[in-house]
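In: Show me the folded form of this:
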Amino acid sequence: MSNSPSTEPQPSYVKLAMRNMVRKGNTSLKHFALTAVGLLAVLVGLAYLTR
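Out: As a prediction, the model looks like this:
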């Protein structure tokens, strides 16, 4: 892998996402928490139904 500046890609999506998350920290944290709780609820529900 060469580090020539001409073939350097645009700022990576990961870097952009991190910058966006820092800028909108509270909202993304809320969304992450909601997603985690929802996923946990689905897993617990499936475990309960298939016991």
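In: Please make it C-alpha for all contacts and neighbour counts, starting now.
Out: OK.
In: Tell me, how many residues neighbour Met18?
Out: 13 (other C-alpha atoms under 10 Å).
In: Ok, Met21 next?
Out: Met21, neighbours per other C-alpha under 10 Å, totals 14.
In: One more: Ser28?
Out: 14.
In: what about Ala17, helix or strand, and which?
Out: Assigning secondary structure by DSSP states H and E places Ala17 in helix 13-23.
In: what does that helix rub up against?
Out: Ser28 (C-alpha atoms under 8 Å, 6 or more residues apart in numbering).
In: To compare with the earlier structure, here is another sequence to fold:
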Amino acid sequence: MSQPSSADPVSVPETSAPQPSYTRLAMRNMVRKGKTSLLHFALTSIGLVAILVGLAYLFH
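Out: Model (predicted):
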């Protein structure tokens, strides 16, 4: 068995920079859209708390 050479066409070429992670892209997008992201986060938080309080009241 021979070892594969560096010119093997099956080998994966190395990239100069790794792809940014999903978290990094999400954080970059959130910083870029600042006010909108904060508004959506606040509405989601308020909605979740309202649902939990409503369910607690309903099933009390």
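In: TM-score of the superposition?
Out: Taking TM-score structural alignment, normalised by the length of the first structure as the basis, the two superposed chains have a TM-score of 0.82; 46 aligned residues with a C-alpha RMSD of 1.5 Å.
In: before we move on, the earlier item: the helix holding Ala17 of the first structure aligns to what range in the second structure?
Out: Using TM-score structural alignment, helix 13-23 of the first structure corresponds to residues 22-32 of the second structure.
In: Quick check: the matching stretch compared with the first structure, mean distance?
Out: Following superposition, stretch 22-32 of the second structure is found to deviate from the first structure by 0.4 Å on average (mean C-alpha distance after the TM-score superposition for the first structure).
In: before we move on, what about stretch 38-45 of the second structure?
Out: Relative to the first structure, stretch 38-45 of the second structure is 0.2 Å off (mean C-alpha distance after the TM-score superposition for the first structure).
In: Name the single longest helix found in the second structure.
Out: Ranked by number of residues, the top helix in the second structure under DSSP state H is helix 34-58.
In: so it versus helix 22-32, what angle?
Out: When axes from the mean of the first three to the mean of the last three C-alpha atoms, to 10 degrees is applied, the directions of helix 34-58 of the second structure and helix 22-32 differ by 110 degrees.
In: So which elements touch helix 34-58 of the second structure?
Out: Helix 34-58 of the second structure sits against no helix or strand, with contacts defined as 3 or more C-alpha pairs under 8 Å, 6 or more residues apart in numbering; DSSP states H and E.
In: quick one: contacts of it?
Out: Outside helix 34-58 of the second structure, the residues that touch it by C-alpha under 8 Å, 6+ apart are Met30.
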